[in-house]
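Student: Need the 3D shape of this:
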Amino acid sequence: PNGVESADVVAVPKPPVANNPFLRLPEVPDLLHKLRRYRGKITTQLGIRLLLLTGVRTGELRLATPDQFDLECGLWIIPPEVVKQLQDGMRKRGQRPQDIPPYVVPLSVQAIEIVRYLLGQVKPAQRYLLAHRSDLKKRISENTLNAALKRMGYEGLLTGHGIRGTLSTALNEVGYPKSWVDAQLSHADPNKVSATYNHALYVVPRRKMMQDWADRLDLLDQGEVKAASAHLTIRIDGVPVLDEDVGVPADSMGADASPILLSSVVGTSDHP
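Tutor: Just a heads-up that it's a prediction; the model follows:
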């Protein structure tokens, strides 16, 4: 019987967090300070910042090409064939990438600034936004970003993937609807049996959410953990308060409510 018991114990799957540790908001200021002092390539440091500001997968960042960015509209448009989440499903269903909407990632002002700088550094032979250190035609290696985090002292504590967990946990905790956060991280909803998952959902409110997140990261950089963790005010219908003209007057909000107001426009496929 002992053998059976121990087999049962072994069979319990580990929670995903064990393999992908992430940071809670009070731990983020330290990461931002270490990132600022990082002595490696500036592109590596900015790559990690972009992961923090957007929540894309490390593979999507590594495959980013200059033509995916529309800075006028503040959008990063990732073609479906790059989105890991979609590839297996597409193959199973015999779909072609052109049948599936792209993964639309709205960019905060802070993210646009980083992309604009990186685009300005792109050399003629360079194919990807983040180039390999020794071969301009190749993309930055998968190890580069994680090795940088290790050098900053995050071995076993944070990986590029854990940055997504950091963002997703924080946005859910401050009160954003899970559907917006999932669309931002291009999480396909396992309960949806629909043939395609629309990664262009909620672009308008997500843009405000990601600007709010970038502003919270700036607060964390200044050590303002309480302000950065402030919960959104919730309207009666359950949608977080956004535009100034729909919310409660600022002075009637609770002391711990965030003064950052967003718009409760919920679009389905509203990218320009």
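
Student: Please count neighbours and contacts with C-alpha atoms only from this point.
Tutor: Will do.

Student: ok, and for the strand or helix carrying T166, which residues are buried?
Tutor: Element membership for T166, per DSSP states H and E: helix 160-174. Neighbour counts over helix 160-174 (16 or more other CA atoms under 10 Å) mark 160-172, 174 as buried.

Student: which helices and strands does it pack with?
Tutor: If contacts are counted by 3 or more CA pairs under 8 Å, 6 or more residues apart in numbering; DSSP states H and E, helix 160-174 sits against helix 42-54, helix 178-184.

Student: so can I have TSV of those helices showing mean neighbour count and distance to A200?
Tutor: Converted to TSV, the helices and strands packed on helix 160-174 look like this (neighbours: other CA atoms under 10 Å; distance: least, CA to CA, whole Å):
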stretch	mean neighbour count	distance to A200
helix 42-54	21	14
helix 178-184	19	8
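
Student: a markdown table for those helices, including distance to M152?
Tutor: What follows is the helices and strands packed on helix 160-174, written out as a markdown table (distance: least, CA to CA, whole Å):
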| stretch | distance to M152 |
| --- | --- |
| helix 42-54 | 11 |
| helix 178-184 | 27 |
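
Student: want to put them side by side, so please do this one too:
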Amino acid sequence: MKKRREHRIPLKEQMLALLEVMKPISGHRDFIFPSDRDPKKPCNSQTANMALKRMGFAGRLVSHGLRSLASTTLNEQGFNPDLVEAALAHVDDNQVRSAYNRTDYLERRKPMMSWWSGHIEEAAKGSLSVTETRQLKGITECPYQTILSTS
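Tutor: So this is what the prediction gives:
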């Protein structure tokens, strides 16, 4: 991941179900999101940005903005900022602290990732605003609902 450091993510049932759906789409290759030019390599770092553009978000949202959205939402929900930063694979700017604290907080991140997965699932159904403070109108069905409810 960033700075060539390993980054472990505690995946929850919803995400694992989506990844299972993607396996046949990717041709059961080594990478679930392979490069379109060389399937033996991962997709380009700009692939997500191009997908967002094709979905109509050009000039309004980039993939890094999704990371910002996650950070803001998780911090607003009161999760420990160290856990949020670890989830985003951020390295502590404090060099002394960084030298001594080498944990990735994997076990402590599990409840946060479980909350995040549930939050995304509810938002995909159109039932939550980003800050979960009000109900939204619009989307009545989640296209991934059958995938997400099978776990």
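
Student: Could you tell me the TM-score of the two chains?
Tutor: Taking TM-score structural alignment, normalised by the length of the second structure as the basis, the two superposed chains have a TM-score of 0.72; 132 aligned residues with a CA RMSD of 2.6 Å.

Student: how much does the helix holding T166 of the first structure stray from the second structure?
Tutor: When the second structure is overlaid, helix 160-174 of the first structure sits 0.8 Å from its aligned residues on average, using mean CA distance after the TM-score superposition for the first structure.

Student: Over in the second structure, find the residue span that helix aligns onto.
Tutor: Counting by TM-score structural alignment, helix 160-174 of the first structure lines up with residues 63-77 of the second structure.

Student: so where do the helices sit in the second structure?
Tutor: 13-25, 47-52, 63-76, 81-87, 95-100, 106-124, 145-148 (DSSP state H).

Student: what inclination does the longest one have with respect to helix 63-76?
Tutor: Between the axes of helix 106-124 of the second structure and helix 63-76, defined by axes from the mean of the first three to the mean of the last three CA atoms, to 10 degrees, the angle is 110 degrees.

Student: If you count neighbours, what's buried in helix 106-124 of the second structure?
Tutor: Buried, per 16+ other CA under 10 Å, within helix 106-124 of the second structure: 106, 109-110, 112-114, 116-119, 121-124.

Student: Output the contacting helices and strands for that helix.
Tutor: Under the contact criterion of 3+ CA pairs under 8 Å, 6+ apart, helix 106-124 of the second structure touches helix 13-25, helix 81-87.

Student: can you redo these as JSON lines with distance to D38 of the second structure?
Tutor: Formatted as JSON lines, those follow (distance: least, CA to CA, whole Å):
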{"stretch": "helix 13-25", "distance to D38 of the second structure": "15"}
{"stretch": "helix 81-87", "distance to D38 of the second structure": "29"}
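
Student: quick one: which of those helices is nearest T146 of the second structure?
Tutor: Nearest to T146 of the second structure, of all those, is helix 13-25, at 9.9 Å by CA to CA.

Student: closest to L119 of the first structure out of the helices and strands packed on helix 160-174 of the first structure?
Tutor: helix 42-54 (10.8 Å).

Student: in the second structure, what residues pair with the closest one?
Tutor: Going by TM-score structural alignment, helix 42-54 of the first structure lines up with nothing in the second structure.

Student: Tell me what angle that helix forms with helix 160-174.
Tutor: Using the same axes, to 10 degrees, helix 42-54 of the first structure lies at 30 degrees relative to helix 160-174.

Student: Heading C-terminal from helix 42-54 of the first structure, find the next helix or strand.
Tutor: Using DSSP H and E, the first helix or strand after helix 42-54 of the first structure is helix 58-62.

Student: Give the other helices and strands that that next one contacts.
Tutor: helix 42-54, helix 142-149.
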